[in-house]
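K.L.:
What follows is a predicted protein model with its sequence.
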Amino acid sequence: MGSIISASPEETERFGRRLGEGASPRSVFALYGELGAGKSTLARGLAHGIGAREPVTSPTFTLVQEYRSGRLPLVHVDLYRLEGPQEAEALHLEEFWNEPAVVVIEWPEKMEELLPPQTERWELLLLSENERMIRRKAG
């Protein structure tokens, strides 16, 4: 999967679901894109792809949300409100890198140098009000 054009939130979620279905323990997904690009929608699809049954929402205010009802635990991280790597480091997210979990990080540029080597980077680009390009981003 290199890139797709998504014409709706449902298509973005379906793409995320496919990523989640193929995810393995210790998978880390970094989601890049401006506000409204669909990062949380893609993360919701990922969660559903690993079988999470809880409602999946963006953890903008809590920063980290865990879902444990799927075939793998999912850790959903939203770093939007952080100032930079020092604040991200204080969250001790590296503890999740070695757990048999899937980690999804929105706004990963706030901690780029702390991401583990296995990170899959995905960029969501706004093409129009409804269309997004979702593409693999070079690490």
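P.N.:
Done, it's in.
K.L.:
switch to C-alpha atoms for all contacts and neighbour counts from now on
P.N.:
Will do.
K.L.:
and stretch 127-136, how far apart are its ends?
P.N.:
End-to-end span of stretch 127-136 (CA to CA, to the nearest Å): 16 Å.
K.L.:
for stretch 131-139, same thing?
P.N.:
This stretch, stretch 131-139, spans 24 Å end to end (CA to CA).
K.L.:
Now stretch 10-30: buried residues?
P.N.:
11-21, 23, 25-30 (16 or more other CA atoms under 10 Å).
K.L.:
what about residue 56, how many residues close to it?
P.N.:
Using other CA atoms under 10 Å, residue 56 has 19 neighbouring residues.
K.L.:
So it: helix, strand or coil?
P.N.:
At residue 56 the chain is in coil, as set by DSSP: H, G, I helix; E, B strand; the rest coil.
K.L.:
In strands only, show me the buried residues of stretch 10-30.
P.N.:
Per DSSP state E, strands hold the following members of the buried residues of stretch 10-30: 27, 28, 29, 30.
K.L.:
can you pull the contacts of the last one?
P.N.:
Residues in contact with residue 30 (CA atoms under 8 Å, 6 or more residues apart in numbering) are 104, 105, 106, 107, 108, 119, 120, 121, 122.
K.L.:
let's bring in a second one:
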Amino acid sequence: MRIEKDVYGEVAMEGLGEVVSSALKMGGVVYLEGDLGMGKTTLVRGVLRGLGYQGPVKSPTYTIVEPYELPNLEVYHFDLYRVSDAEELEFMGIRDYFTESGLCLIEWAEMGRGALPEADLVVSLNLIRQGRHVSLEAQTEKGLAALKVLQEVITS
């Protein structure tokens, strides 16, 4: 199952993230795909705002992971752009972040191939005239359940 939507501007991308957060409250693994500057971190900021986080949200390009502890959910935002070998992730204990109730939002997941679990949901961002085309695709039963929650809200 897949949902597609065109988004215009940073505010709209953050708003989409807030909407998407409603389907991620039970955790999961989300791969965020797209070139540099496509709005992946902006989408993550929206997801975190939708989950109730009010602090600053920055890209973990240099730290690899930024943790966010919320009352009922631990969220981890990964940026694997600077990872040269998936084995580096094993040394940092990457598997410990993937719990049944945690939410892992992963930019540049292809850099961690072999060390990462399967994505429940893949969000792809592509450039279109004056905006971004966003595609959300389920990869697991958990991802399918999330898309079913979002289908009415996003496509309306």
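P.N.:
Received it, and whenever you're ready, just let me know what you need. Just so it is clear, the model here is predicted, and its values are computed rather than measured.
K.L.:
Helices of the first structure, residue ranges please.
P.N.:
For the first structure, the helices defined by DSSP state H occupy 9-21, 39-49, 85-89, 94-97.
K.L.:
Enumerate every residue touching the residue nearest the centre of the first structure.
P.N.:
With distances taken as CA atoms, centre = their mean, residue 104 lies nearest the centre of the first structure, 3.2 Å away. By CA under 8 Å, 6+ apart, residue 104 of the first structure lies in contact with 28, 29, 30, 31, 43, 74, 75, 76, 77.
K.L.:
show me the contacts for the second one.
P.N.:
The neighbourhood of residue 29 of the first structure, defined by CA under 8 Å, 6+ apart, consists of 102, 103, 104, 105, 119, 120, 121, 122.
K.L.:
Between all of the residues you listed, which two are separated the most?
P.N.:
Farthest pair in these (CA to CA) is 102 and 122. Separation: 14.8 Å.
K.L.:
which of those two has more neighbours?
P.N.:
Each of residue 102 of the first structure and residue 122 has its neighbours counted (other CA under 10 Å); residue 102 has more, 25 against 21.
K.L.:
That one and residue 67 of the first structure: what is the separation?
P.N.:
From residue 102 of the first structure to residue 67 of the first structure the distance is 10 Å (CA to CA).
K.L.:
Overlap in contacts, these two.
P.N.:
Taking CA under 8 Å, 6+ apart as the criterion, residue 102 of the first structure and residue 67 both touch 73, 74, 75.
K.L.:
Now do the same contact list for residue 77 of the first structure.
P.N.:
59, 63, 64, 65, 103, 104, 105, 106.
K.L.:
now the equivalent of it over in the second structure: how far from residue 106 of the second structure?
P.N.:
Taking TM-score structural alignment for the superposition, residue 77 of the first structure sits opposite residue 78 in the second structure. According to CA to CA, residue 78 of the second structure and residue 106 of the second structure sit 5 Å apart.
K.L.:
ok, and the closest non-adjacent residue to residue 65 of the second structure?
P.N.:
Distance criterion CA to CA, 6 or more residues apart in numbering; nearest residue to residue 65 of the second structure, sequence neighbours excluded, is residue 78 at 4.4 Å.
K.L.:
Quick one: map residue 34 of the second structure onto the first structure.
P.N.:
Taking TM-score structural alignment for the superposition, residue 34 of the second structure sits opposite residue 33 in the first structure.
K.L.:
just to revisit the earlier point, want to throw the helices of the first structure into CSV with distance to residue 138 of the first structure?
P.N.:
CSV is the format used below for those (distance: least, CA to CA, whole Å):
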stretch, distance to residue 138 of the first structure
helix 9-21, 17
helix 39-49, 17
helix 85-89, 20
helix 94-97, 20
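K.L.:
mean distance, the longest strand along the first structure to its aligned residues in the second structure?
P.N.:
Ranked by residue count, the top strand of the first structure under DSSP E comes out as strand 119-126. Mean deviation of strand 119-126 of the first structure from its aligned counterpart in the second structure after superposition (mean CA distance after the TM-score superposition for the first structure): 1.0 Å.
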